[in-house]
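K.L.:
Quick one: sequence plus predicted model below, questions after.
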Amino acid sequence: MTAPEIAAEEHRIGLGLGANLGDAPASLRRAVDLLREAGLVFDAVSSLYSTKPWGVTDQPDFINACALARTNLDPLPLLDLIKATEQAMGRRETRRWGPRVIDIDLLFYDDLRWSDERLILPHPGALERAFVLLPLAEIAPDLVLDGTRLASAAAAADARGIARLSPF
């Protein structure tokens, strides 16, 4: 994959990664490698977490992680890169919240508030989902997302069914 056009300044982003088909830990690692090759600079990646499915529960458990990275891409070209990475890894559209070989969510982009038909920032479910909060708070406890400190949100989250497995 080649990197899309880039903007002049660097932006701090958060990514949520998940998979529950095939070798899920290897899929998360491959996604980070592909995004790194495309120009993202990773500053931190959380541990791997085993999580019960959310939304649609009749499927295998997920492996999740979060990452902090920097990019020169604007939000929509970054989203295009994320979607191209998912497709390159074999992601196909299925039912919402269904099983997948890889899922990469853009959780935040600096402090930008953005909403259009393709992208909402910060991610609207990030503060509601323990499978995002726990790994993200592990690597950025003092980060404030949509007015909420991550460590506080993670401490208050219902973490039943979530287990920290290993370093990334």
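P.N.:
Great, that's in hand. Everything numeric in this text was worked out from a predicted model, so none of it was measured.
K.L.:
Please make it C-alpha for all contacts and neighbour counts, starting now.
P.N.:
Noted.
K.L.:
which residues in the protein form strands?
P.N.:
In order along the chain, the chain carries the following strands (DSSP state E): 11-19, 41-45, 48-51, 62-71, 103-109, 114-115, 120-121, 144-145, 148-149, 162-166.
K.L.:
Which of those has the highest mean neighbour count?
P.N.:
Greatest average neighbour count among these goes to strand 62-71 (a mean of 25), per mean count of other CA atoms under 10 Å.
K.L.:
For it, enumerate the helices and strands it packs against.
P.N.:
Counting contacts by 3 or more CA pairs under 8 Å, 6 or more residues apart in numbering; DSSP states H and E, the secondary-structure elements packed against strand 62-71 are strand 11-19, helix 24-37, strand 41-45, strand 48-51, helix 130-139.
K.L.:
Repeat the analysis, applying 6 Å as the threshold.
P.N.:
Of the remaining helices and strands, those touching strand 62-71 by 3 or more CA pairs under 6 Å, 6 or more residues apart in numbering; DSSP states H and E are strand 11-19, strand 41-45, strand 48-51, helix 130-139.
K.L.:
Please compare the first structure with the one that follows:
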Amino acid sequence: MERVYIGMGSNLAAPAEQLREALKALGQLPHTRLSGVSSFYVSDSLLPGQPRYTNAVAALDTALEPLALLDALQAIENGQGRERLERWGPRTLDLDILLFGDRLIDEPRLKVPHYHMQARAFVLYPLAELAPGITLADGRALDGLLAACPFEGLERL
């Protein structure tokens, strides 16, 4: 089993409820155990004019391979009404693999550590709740990423 961190976000159709439903689904994945979840945070959308997001990070211990887990996460998103109309559009649910054990993954469908996570307070601060002091597989320390990405704009629920 490997420890995997999943970034979670929603800004449509009762976002906090979307995250709670996703957590139930994550807990039912085969060969996987939900081992923790951060607080929920509210943040502004990265794009103007969109509703605010509710975000969290979940910790999983899984025996699934990365692309099998990705497929399972996308099935959960689809089951909760995710429509992929535009890359950065509003969504009922977004589940991203942030870290997968100590693996560096560079596949057409999956990049781990998740690209841009270093600039996203709504990812870093929830991750720090679950894995304080962690060093990413690419050698970056979470503490250093936090220092460069202020808490501004986040509201803990």
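P.N.:
Perfect, I can see it now. Given the structure is predicted, the values throughout are model-derived calculations rather than measurements.
K.L.:
What would you report as the TM-score here?
P.N.:
Overall, the chain-to-chain superposition scores 0.93 on the TM-score scale (TM-score structural alignment, normalised by the length of structure 2); 155 aligned residues with a CA RMSD of 1.2 Å.
K.L.:
what about the longest helix along structure 2, how far off from structure 1?
P.N.:
Of all the elements of type helix in structure 2, the one with the most residues (DSSP state H) is helix 66-79. Plainly put, helix 66-79 of structure 2 ends up 0.5 Å away from its match in structure 1 on average once the two are laid over each other (mean CA distance after the TM-score superposition for structure 1).
K.L.:
what's next to that helix, contact-wise?
P.N.:
Residues outside helix 66-79 of structure 2 that contact it (CA atoms under 6 Å, 6 or more residues apart in numbering) are L93.
K.L.:
quick one: that helix aligns where in structure 1?
P.N.:
Using TM-score structural alignment, the residues of structure 1 aligned to helix 66-79 of structure 2 are 75-88.
K.L.:
Could you give the separation of that stretch from the chain centroid?
P.N.:
In terms of CA atoms, centre = their mean, to the nearest Å, the centre of stretch 75-88 of structure 1 is set 12 Å apart from its chain centre.
K.L.:
Counting neighbours, which bits of it end up buried?
P.N.:
Under the neighbour-count criterion of 16 or more other CA atoms under 10 Å, stretch 75-88 of structure 1 has 75, 77-79, 81-83, 85-86 buried.
K.L.:
For P122 of structure 1, which of the helices and strands packed on strand 62-71 of structure 1 is the nearest?
P.N.:
Using CA to CA as the measure, strand 11-19 is the one of these that comes nearest P122 of structure 1, at 9.4 Å.
K.L.:
residue range for the closest one in structure 2?
P.N.:
Per TM-score structural alignment, the counterpart of strand 11-19 of structure 1 in structure 2 is residues 2-10.
K.L.:
mean shift of that stretch relative to structure 1?
P.N.:
Once the two structures are superposed, the average separation between stretch 2-10 of structure 2 and the matching residues of structure 1 is 0.5 Å (mean CA distance after the TM-score superposition for structure 1).
K.L.:
So what touches that stretch?
P.N.:
The contact list for stretch 2-10 of structure 2, computed with CA under 6 Å, 6+ apart, reads 53-62, 91-101.
K.L.:
Could you do stretch 113-129 of structure 2 as well?
P.N.:
38, 56-57, 98-99, 145, 149, 151.
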